[in-house]
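>>> I would like the atomic coordinates for the input below:
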Amino acid sequence: MYDLPSEEVGEPGLPDQFHPLQAKLLRLTFQPGNYDPEQVFSAMDLNVYYDENHTRRYKRPDWFGVVGVPRLYENRDLRLSYVVWQEGVSPSLVVELLSPSTQGQDLGQVEAEADGTPTKWEVYEQILRVPYYVVYDRMMEGFRGFELERGATAESPRYVEVEVRENRWWLEGLELGVGLWQGTYENVNRLWLRFYGSSGDWIPTPTEEERQARESAEQREEWERQARESAEQRQEEERQTRESAEQRQEEERRAREAAEERAERFRRLLMENGINPDEI
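Now for the predicted structure:
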């Protein structure tokens, strides 16, 4: 990895602003359900060296993901490129973002070069045998998925296009799905390609997780506030109920005392007039 060039002089850079944003969103949400995050690697616009016999040959996917390799090169360093014969594992998924200059290569519509250098499609399909291949046309707002044909012979694997339903495709071998999401990312609202989990929910980015956690905390605080207010309201109602009961008891006591006082005055009046109240 340290000996092979990570870039070529005069090689064009990224074609537009969309490519790096889209690739970053894929990287942030690429979380296969059956692999430890420390055994998952993904990258954008990184050289993939695929032929140990022709070490200068490489392809540079817009984005690719690999499972079963350390997140860091030899568990200690950020990669300069991805050298398949050293890593021992081919990419599990490649995503190409279509543009006019690369569309022919991305869709396998060009012939191999005269010197025998294989096309991008041939490398993904025949040499690396990447299980899942996605091409996204943001201008047409749609993506196509290709999967290595099951049961294909080891000598001649080939891609077959899958049926993408409702802009979603479940990648069974990764326990992960890829689909189109209408939403705002990096303050841009559009259709983005991103991953979703087995629940069908979009896998959140760290920023989205923080926002969700903050919103959950705020919601919990609101629930707690409402609970406190409800408890205070119940206490107030109970206090008012007690006060009403005490007031009724006081009124009843006063009524009894008034009745007793009237009875006593009447008794005295009778006695003053020589009448024994007990004989009435």
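>>> from here on, just use CA atoms for contacts and neighbour counts.
Will do.
>>> what are the ranges of the helices in this structure?
18-29, 84-87, 103-106, 120-122, 206-272 (DSSP state H).
>>> tell me what the shortest one is packed against?
Spelled out, that is helix 120-122. helix 103-106 (3 or more C-alpha pairs under 8 Å, 6 or more residues apart in numbering; DSSP states H and E).
>>> can you do 10 Å?
strand 58-59, helix 103-106 (3 or more C-alpha pairs under 10 Å, 6 or more residues apart in numbering; DSSP states H and E).
>>> now the second one
Under the contact criterion of 3+ C-alpha pairs under 10 Å, 6+ apart, helix 84-87 touches strand 48-49.
>>> to check against the first, give me the structure of this:
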Amino acid sequence: MIKTLSKPPETKTKYTITWEKLPEDFKLPDDPVENIDQPLLAAALRESLELAGFILASMLIASNFGLCAKVNDKTIVKAPDWVYVPSVLPPEPGEVRRSYSPNAEGEVPAVVMEFLSDTKGSEYSTISKYPYGKWRFYEQILQVPVYAIFDPKSGELEVYLLVSGQYTKQEPDANSRFRIESMGLFLGVWSGEKSQRRGYWLRWWDENGNLLLWGIERVQQEQQRAEQEQQRAEQEQQRAEQEQQRADRLAAYLRSQGIDPDAI
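Purely as a prediction, here's the structure:
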């Protein structure tokens, strides 16, 4: 079961936050992902958005990517498993974006996601001192409007909305999905196989309830459409042949009666 924490304990901790880009010589953490599921889940979320034409050049959608802030003169970097920023400033010519500092480089992330890992409870950590817990960093420092926590093993998904400065757990709709207002999409859990992984996945649905498809699903959909078209063509050909056979039989009958069918 996912551990829930809908209302973290209040704290009187005061933060002095400075928003500035990391210096080029700043060494970012280079921790490996904990398992193969994390990059697959993150890539699948992006893939369907990209194929649906949702992603714009002005957006930032990334996984295991450093979000930065200087808090009380100490630089903090947290790398969520998935992050969506609606609008960012373009990098300088030739610059490769290594990290992202909200306000200094664009908007605050609208959505961050964490996939439950072997580090028990880290996704719910409210540690209020350096280097700060993930929950604390997203809620109190970055103030990200939507925080989603997903357990790939059980398929449980929790979505928290920032309300009056604190995360409040949201209830899913009748389809067990959560509306992500900033994206105009719904987020939910889907069970099946992709990339040789069978299990639970996070998926997107549009306002009309249509699932945003992955590439392989689009290929399969086109193949099915082509097969259906082929079947219709074969049926039409079959009907045409049957009509011709009936016409031939009628012409043969008329001739047997001494009537020239071409003269009719």
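>>> looking at the helices and strands packed on helix 120-122 of structure 1, spot the one closest to Val89 of structure 1.
strand 58-59 (15.3 Å; C-alpha to C-alpha).
>>> out of the helices and strands packed on helix 120-122 of structure 1, which one sits most buried?
Ranked by mean neighbour count, those are led by strand 58-59 with a mean of 20 (mean count of other C-alpha atoms under 10 Å).
>>> give the aligned range of that strand in structure 2.
Alignment note (TM-score structural alignment): strand 58-59 of structure 1 is matched to residues 77-78 of structure 2.
>>> how big's the offset between the matching stretch and structure 1?
In the superposition with structure 1, the average deviation recorded for stretch 77-78 of structure 2 is 0.9 Å (mean C-alpha distance after the TM-score superposition for structure 1).
>>> please apply the same query to stretch 234-251 of structure 2.
Mean for stretch 234-251 of structure 2 is 2.3 Å (mean C-alpha distance after the TM-score superposition for structure 1).
>>> specify, as a residue range, where that stretch falls in structure 1.
Under the criterion TM-score structural alignment, stretch 234-251 of structure 2 matches residues 225-242.
>>> neighbours of the alignment partner in structure 1 of Thr168 of structure 2, how many?
Counting by TM-score structural alignment, Thr168 of structure 2 corresponds to Val160 in structure 1. Look at Val160 of structure 1: counted by other C-alpha atoms under 10 Å, it has 13 neighbours.
>>> look up how far Glu96 of structure 1 lies from Val160 of structure 1.
Going from Val160 of structure 1 to Glu96 of structure 1 by C-alpha to C-alpha, to the nearest Å gives 16 Å.
>>> what's the answer for Gln226 of structure 1, then?
Counting by C-alpha to C-alpha - Gln226 of structure 1 and Glu96 of structure 1 are separated by 50 Å.
>>> between those two, tell me which one has more neighbours.
The residue with more neighbours, out of Gln226 of structure 1 and Glu96, is Glu96; 24 against 12, by other C-alpha under 10 Å.
>>> what's that one in contact with, if anything?
Residues near Glu96 of structure 1 by C-alpha atoms under 10 Å, 6 or more residues apart in numbering: 19, 23, 44, 60-64, 102-103, 105-107, 133-137, 143.
>>> just the buried ones from those?
Buried members of the contacts of Glu96 of structure 1, counted by 16 or more other C-alpha atoms under 10 Å: 19, 23, 44, 60-64, 103, 105-106, 133-136, 143.
>>> which one among those gets closest to Glu113 of structure 1?
Gln105 (11.5 Å).
>>> what sits closest to the closest one if chain neighbours are left out?
Lys120 (6.0 Å; C-alpha to C-alpha, 6 or more residues apart in numbering).
>>> what is the neighbour count of the counterpart of the one you found in structure 2?
Counting by TM-score structural alignment, Lys120 of structure 1 corresponds to Lys134 in structure 2. For Lys134 of structure 2, the count of nearby residues is 22 (other C-alpha under 10 Å).
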